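*Asks:* With the sequence up front, the predicted model follows.
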Amino acid sequence: MKREYFVDLTQRMLPGREANFEFQAKSSDATEFMPQLQHDDDVWYIISRLDMCTHNGTHVEVPYHHLKDGLDVAQFPVNQMCGNMVLIDISDKEPFAEVTLDEIMKYDDQIAAGDILFFKTGRDNLFRDPDHWCDYQYLSIDVINWIIQKGVICIGTDAAGIEDIEAKNQPGHCTLFRANIPLVESLTNLDKVESNQYLVFVLPLPIEGMEASPVRVVAIKKEGLVEEASRKA
């Protein structure tokens, strides 16, 4: 399929240069990990080790993050993180402003059960700013309950979160997780996609016992999928 049909919605991960959660990587000759992997001196053969938080970079959070009996990233059904993408642009709102149900209702006829809903805040440019990365607009509980009632299967944001930072115990997260809806944080490039024109794929590592995982989030334009299907027919 043509490259033009793909949009990567994932922040790059920079070892040793992340501002919010430490992320380190070390590459060594493969023989340091497995001495049996002998090779000629002029052969490049490395293996790397990562030291990171599960919330590094663009990541998805699942119910186990706040619910002791909730699904972890290995258990969570991957089909619930793949689907039609609807984009809601709230970038005109000031940081720390509440996104209200009245503001979101204008998107009502664009959203169907089974959709993935992404919020464009325009705050992804603050991803590595330790002083301002939490300066984002937040979703009211009324908005989150409405999302649940609409049958949305996954939500995401290009900001560091969806919560009022003054609220205790992350009520927005907990409301989503009780409805078994995962949350993707720190997306990017949402200015390059259009609502209802893309299928999006959010793919975590299936690590047992983990409440979150870095993800590669890829949006594929439906036009490209139709073209590819026609080519194969």
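*Replies:* That came through, no problem.
*Asks:* contacts, neighbours, all on C-alpha from now
*Replies:* OK.
*Asks:* quick one: the residue nearest in space to the middle of the chain and V60, what's the gap?
*Replies:* The residue lying closest to the centre of the chain (Cα atoms, centre = their mean) is V184, at 3.1 Å. Plainly put, V184 is 4 Å away from V60 if you go by Cα to Cα, to the nearest Å.
*Asks:* need the contact list for the residue nearest to the centre of the chain.
*Replies:* 58-61, 154-157 (Cα atoms under 8 Å, 6 or more residues apart in numbering).
*Asks:* okay, now the one to match up with it:
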Amino acid sequence: MKITELVNKILEDAEFVDMTRMMEEGMPYWPTQPAFEAETIESQELGNESYFRKIVMCEHTGTHIDAGCHFVPGKPSVDEIPVTQIFGRAVNIDVTDTAPSGVVSVEKIQNFERKYGEITCGDIAFFRFGWDKKYGTKDYMENWPGISLEAGIYLQKKGVKAIGCDCLALDAYGSTNPNHPFLLGNGVNILENVDKLYELPEIFSVIGLACKFKDGSGAPIRLIALTDKK
């Protein structure tokens, strides 16, 4: 089957779920980073021919990808991440029973594998903490859970390309962020502020394309899940 035919078949047979948070003023952001701002420069209402805005934000705003250099100097920047990095099979691990500021153990991942099959090289692993329900509230900004360093090491050895979560960060609130330098230093990208994991099955396909910022430590990413049409 030719690629064009395959793409048309996917468009016909797949459900598409947008896992991306809306980029808008007032959205959550890391306290030491700039808030998202949108300033109208020209508009028809102002007597101009066209409408456009100036956008101010951090590279790590909204649903975004962390590049290696975010925590490890000399590792790839976001413009050097392969375009196929966030493209392929994804696993959706339910860890909604994790306590606030708690961490997911390797055993939890292995329990998932016993039930749904092995996580394999090239997979993208998502952890559904249920924190998305707090998005936009004060509670979203504190006490979020994460994964243990042992869990990160386990998945890196499995050969996953990226790990994502529905929290502000993959490492738990108040931690020393152990997974960020380890994963990013070993070729595993991190996806944060992911939406709609609660709508998705345990196994699905995902496509994510990040903004191509020169020397970027990260970038907003448009993250799309594909599942079989119901």
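*Replies:* The structure has been received and is ready for your questions. Computed from a prediction, not measured in an experiment: that's the story for all the values here.
*Asks:* Mind telling me the TM-score for this superposition?
*Replies:* Superposed pair, TM-score by TM-score structural alignment, normalised by the length of the second structure: 0.84. Supporting alignment: 210 aligned residues with a Cα RMSD of 2.1 Å.
*Asks:* what's the counterpart of the residue nearest to the centre of the first structure in the second structure?
*Replies:* Using TM-score structural alignment, the partner of V184 of the first structure in the second structure is L191.
*Asks:* Skipping adjacent residues, who's closest to the aligned partner of I81 of the second structure in the first structure in space?
*Replies:* Using TM-score structural alignment, the partner of I81 of the second structure in the first structure is F76. Closest residue to F76 of the first structure apart from its sequence neighbours, by Cα to Cα, 6 or more residues apart in numbering: V62 at 7.4 Å.
*Asks:* What's the match for that neighbour in the second structure?
*Replies:* In the second structure, V62 of the first structure lands on A67 (TM-score structural alignment).
*Asks:* my read is the match of V184 of the first structure is in a strand, agree?
*Replies:* Yes: the assignment for L191 of the second structure (DSSP: H, G, I helix; E, B strand; the rest coil) places it in a strand.
*Asks:* how close does it get to T137 of the second structure?
*Replies:* Relative to T137 of the second structure, L191 of the second structure is positioned 20 Å away (Cα to Cα).
*Asks:* Just give the closest residue to F33 of the first structure, not the sequence neighbours.
*Replies:* Of all residues not flanking F33 of the first structure in the chain, I47 sits nearest, at 7.4 Å (Cα to Cα, 6+ apart).
*Asks:* Am I right that the one you found falls within a strand?
*Replies:* Yes: I47 of the first structure: assigned to a strand according to three-state DSSP.
*Asks:* Neighbours of it, how many?
*Replies:* 13 (other Cα atoms under 10 Å).
*Asks:* Return the residues in contact with it.
*Replies:* Residues in contact with I47 of the first structure (Cα under 8 Å, 6+ apart) are 27-30, 33.
*Asks:* Please list which of those residues are preserved in the second structure.
*Replies:* Here is what carries over to the second structure from these, by both residues aligned by TM-score structural alignment, their matches' Cα atoms under 8 Å: 27-30.
*Asks:* just the buried members of these?
*Replies:* Buried subset of those (neighbour count, 16 or more other Cα atoms under 10 Å): 29-30.
*Asks:* wait, which of the kept ones among the contacts of I47 of the first structure is closest to H173 of the first structure?
*Replies:* Proximity of these to H173 of the first structure (Cα to Cα) peaks at S27, which lies at 36.0 Å.
*Asks:* Aligned to the closest one, what sits in the second structure?
*Replies:* Taking TM-score structural alignment, the alignment pairs S27 of the first structure with T40 from the second structure.
*Asks:* quick check, its match in a helix?
*Replies:* No: according to three-state DSSP, T40 of the second structure belongs to no helix; its state is strand.
*Asks:* So the nearest residue to it once chain neighbours are set aside versus N189 of the second structure, what's the distance?
*Replies:* Excluding the flanking residues, the one nearest T40 of the second structure by Cα to Cα, 6+ apart is R53, at 4.2 Å. Distance, R53 of the second structure to N189 of the second structure, using Cα to Cα: 30 Å.
*Asks:* OK, contacts around the closest residue to A210 of the second structure other than its chain neighbours?
*Replies:* Spatial nearest neighbour of A210 of the second structure, chain neighbours left out: I221 (4.1 Å); criterion: Cα to Cα, 6+ apart. Residues in contact with I221 of the second structure, defined by Cα under 8 Å, 6+ apart, are 20, 63-65, 208-211.
*Asks:* is it possible to export the residues you listed to CSV including distance to E199 of the second structure and neighbour count?
*Replies:* Output for the contacts of I221 of the second structure, formatted as CSV (distance: Cα to Cα, whole Å; neighbours: other Cα atoms under 10 Å):
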residue, distance to E199 of the second structure, neighbour count
T20, 13, 21
T63, 17, 26
H64, 19, 26
I65, 21, 32
G208, 17, 21
L209, 21, 19
A210, 22, 20
C211, 25, 16
